[in-house]
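Novice: Coordinates only, no sequence provided:
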């Protein structure tokens, strides 16, 4: 539980960042099977694929973390992902990184 709560298990993803496959900040990736399902549920779902996936993102620091349990969960995540893409800035990335660190230190239940 400690590992998940503090997001230590996310550290290996930094290898993907170094390889250029991911960004530190961006929409969290989903499994292909989930994407196929979400395309049918969420209008503009594929817009989130215009940028590299990230280790953390705006949706995650706004509380949409962990399992997707309802259609509203994925709809709200995608809205925040699209907002991030359309309003990207270096300052926004720094803000998301700082908020991610604070959430991990606090050990918030949904800080993964």
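Specialist: Yes, it's here. In this text the structure is predicted, and so the values were computed from the model without any measurement.
Novice: all contacts plus neighbour counts: C-alpha atoms, from now on.
Specialist: Will do.
Novice: Figure out the helix or strand that residue 24 lives in.
Specialist: strand 23-25 (DSSP states H and E).
Novice: Equivalent analysis for residue 55, please.
Specialist: If you go by DSSP H and E, residue 55 is part of strand 54-56.
Novice: So which other helices or strands are in contact with that strand?
Specialist: Strand 54-56 sits against strand 23-25, helix 90-106, with contacts defined as 3 or more CA pairs under 8 Å, 6 or more residues apart in numbering; DSSP states H and E.
Novice: Alongside the first one, take a look at this:
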């Protein structure tokens, strides 16, 4: 919480994660999606324009241990640091005999937020 709403400080923003009460992000593209955690799992909601409300469409989201898809903007490849370039190279040309990952790039606008006590 901001101590003095008329005079917010950097200290109000830079708080430890132990004070966080919620975090999430909202993506706007072909649909508008809100992903939110309040400390008990992660849930995804999709905007239903006909209702003007977000509907729970992705309950209890989990990240898989290993994925089949990677997503990068290869137009920025010349600006990548060495570890990023190496990772993308391994996605395209795995050395362990596994199948290469599929590339998916979707332009979206993402807004990230955090709420603190």
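Specialist: Done, it's in. Here the structure is a predicted model, which means the values were calculated and not measured.
Novice: TM-score for these two?
Specialist: The TM-score (TM-score structural alignment, normalised by the length of structure 1) is 0.24; 43 aligned residues with a CA RMSD of 4.1 Å.
Novice: Please name every helix or strand in contact with the strand holding residue 24 of structure 1.
Specialist: Judged by 3+ CA pairs under 8 Å, 6+ apart, strand 23-25 of structure 1 is in contact with helix 13-18, strand 54-56, helix 90-106.
Novice: What's the first helix or strand after it?
Specialist: Immediately after strand 23-25 of structure 1, counting by DSSP H and E, sits helix 32-41.
Novice: Enumerate the positions of that following helix that are buried.
Specialist: The neighbour-count check on helix 32-41 of structure 1 (16 or more other CA atoms under 10 Å) flags residue 38 as buried.
Novice: circling back to that earlier point, return the most buried member of the helices and strands packed on strand 54-56 of structure 1.
Specialist: Of all those, strand 23-25 has the most neighbours on average by mean count of other CA atoms under 10 Å, namely a mean of 21.
Novice: Straight-line length of stretch 26-35 of structure 2, end to end?
Specialist: One end of stretch 26-35 of structure 2 to the other measures 6 Å (CA to CA, to the nearest Å).
Novice: Give me the residues contacting it.
Specialist: Under the contact criterion CA atoms under 8 Å, 6 or more residues apart in numbering, stretch 26-35 of structure 2 has outside partners 24-25, 42-47, 54, 107-112.
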